[in-house]
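A.B. asks: Next input, structure requested:
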Amino acid sequence: EVYKGREPQRAGAAALVLLAGTLVFTVAAPDGKAQAAAVPGQVRVLSYNIHDGVNQSGRLDPEGIARVIEGQRAQVVLLQEAGRGSLMSGTTDVGVWLSRRLGMKLIWGPAADGQFGNAILTSLPVRKSGTGRMPRGDWSQIRGYVWARLAVGESTMDVWSTHLEGGDDQAGERSREIAALLRAWGGAPRTLIGGDFNTDAGSPELAAMTDGTDLRSAALGGEPYPTRPDGAVNDWIFGSDGVLVTDYEVPKSEASDHYPVAVTVRIGR
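C.D. replies: Predicted structure coming up:
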């Protein structure tokens, strides 16, 4: 079963390199298995909290995640909870495993520590990348983001992956994290920001993503679809000027405790 939107809307390997000063890892794609763009300037993007590769049955199954990504023919995947040998994933470096399995480049950035963070997988050329951490409250986990500037034909697009603080009593913390995220983004055109925002539609902190910015939800002007089995809508993609969203889906899968959010976008110049 797939939740799917229909109407377009303008939305406002094995080499491992540590980029000094940014703590961003890049893994070269080994064999080019990732899907190429069907239409020039068109890109398929997925935002996915992969729960460290642990499925809804509690079993470590990164292959299930890989099959979801392949099924969506994604050229860019914005990952959250992409463990690098975290307690949840055991000794498995899920980000590197997926990069090699899918033949995609990996850009990884830490959040709470060097084993828990966000990542970007892509088959597109990477022009720049970076990462950052959010200010943390007294009782919250350190959160972060990772971004990359990708070549799309003769143009570029920026993509960001982030994961905000959870909990109904943490709205203030999420607001501070969103403010830090927006400052880091700085209003660059042709941008997609995706991730697990840990809050539903209508929350004041989520409204800050679009109030006073040119960002728009990729949900194509309709109600966003549930992104968790309990019906919560925690996972979002926002697009800026220069990005035209032509398709929006939330395909159901048991590969993680979240469903992925999938969009097809066209990039302007």
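A.B. asks: Only C-alpha atoms from now on, for both contacts and neighbour counts.
C.D. replies: Fine.
A.B. asks: list the helices and strands the strand or helix carrying V250 packs on?
C.D. replies: Secondary structure from DSSP states H and E places V250 in strand 243-251. In this structure, strand 243-251 packs against strand 2-5, strand 9-11, strand 261-267, with contacts taken as 3 or more CA pairs under 8 Å, 6 or more residues apart in numbering; DSSP states H and E.
A.B. asks: Give me the angle between that strand and strand 261-267.
C.D. replies: 160 degrees (axes from the mean of the first three to the mean of the last three CA atoms, to 10 degrees).
A.B. asks: before we move on, back to that, out of the helices and strands packed on strand 243-251, which comes closest to G117?
C.D. replies: Counting by CA to CA, G117 lies closest to strand 261-267 out of the helices and strands packed on strand 243-251; the figure is 18.5 Å.
A.B. asks: and the next element down the chain from the longest helix along the chain?
C.D. replies: Determined from DSSP state H, the single longest helix within the chain is helix 171-185. Counting by DSSP H and E, the element after helix 171-185 in chain order, helix or strand, is strand 191-196.
A.B. asks: by contact count, what packs against that next one?
C.D. replies: Strand 191-196 packs on strand 42-49, strand 76-80, strand 155-163, strand 235-239, going by 3+ CA pairs under 8 Å, 6+ apart.
A.B. asks: The structure of the following sequence is requested for comparison with the preceding one:
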Amino acid sequence: MNQDPASIAEATPTTLRVLSCNILAGGSVKRYREYVTQSWKHVLPTGKRANLDGLAGMLGDFDLVALQEADSGSLRSGFLNQTEYLAESAGFPYWSHQPNRKVAKVAASSNGLLSRLKPDEVLDYPLPGRIRGRGVLWARYGKGEQSLVVLVAHLALGPQARAHQLGYITELLEGHPNALLIGDLNTPIESPELRSLFARTSLQAPTQPPKTFPSWAPNRAIDHILASSSLKVDELRTLPHLVSDHLPIAATISLPSALKLSDSRPAS
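C.D. replies: Modelled structure (predicted):
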């Protein structure tokens, strides 16, 4: 986790503004046929930095930003670490990334986390699966039971693989009563694998999860911000399409007063 040299004010926030984005390495898709007709754009950096600049302009309203399919430096991104670029462009003092799947020098997918709060611990866990290349980025804010744990994940396409991965995530959540699971989970809330997760953890299913895919005509809610029962999700919504084939999903979350987190957000 990286930090700029600016001094950090110590305080305890009462709410967090959270965003999750599958950014497709900075690419943009506006209809299904573009997966084929513009496939060359997925392996070249054309237009991607401009897309990231547009996204960075939107990130200033948030405290935590979870990224999936961020490129950590390959041909398709112009050898740019996109998580670092977005953190610097949007003024986040802390950032971390978890490289997961590298395809020669063409692609280097990763999860990322941008944060205005100082984390006390950041860990990198590979997820189980027949095909390697997915993981969970795990961050802890605060200490002991009065800490907040944030997990960023991009799960597999197949239901059996997702079930194994969510079982592993269940283990990572043990002993952490205040938790967020954020990311492209590739499955709707009512799926058997997520129902099992809710039954085995304190994470709560939202009553009206917003549809996020495909970005140009969303009809599936497969990107999620899931909070434990100790946290109150005051607002859950999507944002306009800027990059990717997924819509960003945002939440405002009220924190219990017992939590003790270090807040680096500028005073309003």
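A.B. asks: on that earlier part again, in CSV, list the helices and strands packed on strand 191-196 of structure 1 along with distance to V263 of structure 1 and mean neighbour count.
C.D. replies: CSV is the format used below for those (distance: least, CA to CA, whole Å; neighbours: other CA atoms under 10 Å):
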stretch, distance to V263 of structure 1, mean neighbour count
strand 42-49, 5, 26
strand 76-80, 10, 28
strand 155-163, 13, 24
strand 235-239, 8, 25
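A.B. asks: which residues in the stretch 1-150 of structure 1 form strands?
C.D. replies: Along the stretch 1-150 of structure 1, counting by DSSP state E, counting those that start in this stretch, strands occupy 2-5, 9-11, 16-19, 24-27, 42-49, 76-80, 105-113, 116-122, 126-133, 144-152.
A.B. asks: which residues touch the fifth one?
C.D. replies: Strand 42-49 of structure 1 is touched from outside by 37, 69, 72-82, 152, 161, 194-196, 235-237, 256-267, with contacts defined as CA atoms under 8 Å, 6 or more residues apart in numbering.
A.B. asks: quick one, which of the helices and strands packed on strand 191-196 of structure 1 is nearest to S86 of structure 1?
C.D. replies: Here strand 76-80 is closest among those (CA to CA), at 13.1 Å.
A.B. asks: Okay, angle between the closest one and strand 191-196 too, please.
C.D. replies: Using the same axes, to 10 degrees: strand 76-80 of structure 1 against strand 191-196 is 40 degrees.
A.B. asks: Strand 76-80 of structure 1 vs structure 2, average distance?
C.D. replies: Its matched residues in structure 2 lie on average 0.8 Å from strand 76-80 of structure 1 after superposition (mean CA distance after the TM-score superposition for structure 1).
A.B. asks: Can I get the helices and strands packed on strand 191-196 of structure 1 in TSV including distance to D61 of structure 1?
C.D. replies: Listed next are those as TSV, based on distance: least, CA to CA, whole Å:
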stretch	distance to D61 of structure 1
strand 42-49	14
strand 76-80	15
strand 155-163	21
strand 235-239	21
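A.B. asks: Nearest to A119 of structure 1 among those strands would be which one?
C.D. replies: strand 76-80 (4.9 Å).
A.B. asks: Find me the equivalent region of that closest one in structure 2.
C.D. replies: Structural correspondence for strand 76-80 of structure 1: residues 64-68 of structure 2, per TM-score structural alignment.
A.B. asks: who touches that stretch?
C.D. replies: Contacts of stretch 64-68 of structure 2 (CA under 8 Å, 6+ apart): 16-24, 59, 83, 109-117, 152-154, 182-184.
A.B. asks: In structure 2, what range does the strand holding V250 of structure 1 match?
C.D. replies: Taking TM-score structural alignment, strand 243-251 of structure 1 hits residues 231-239 over in structure 2.
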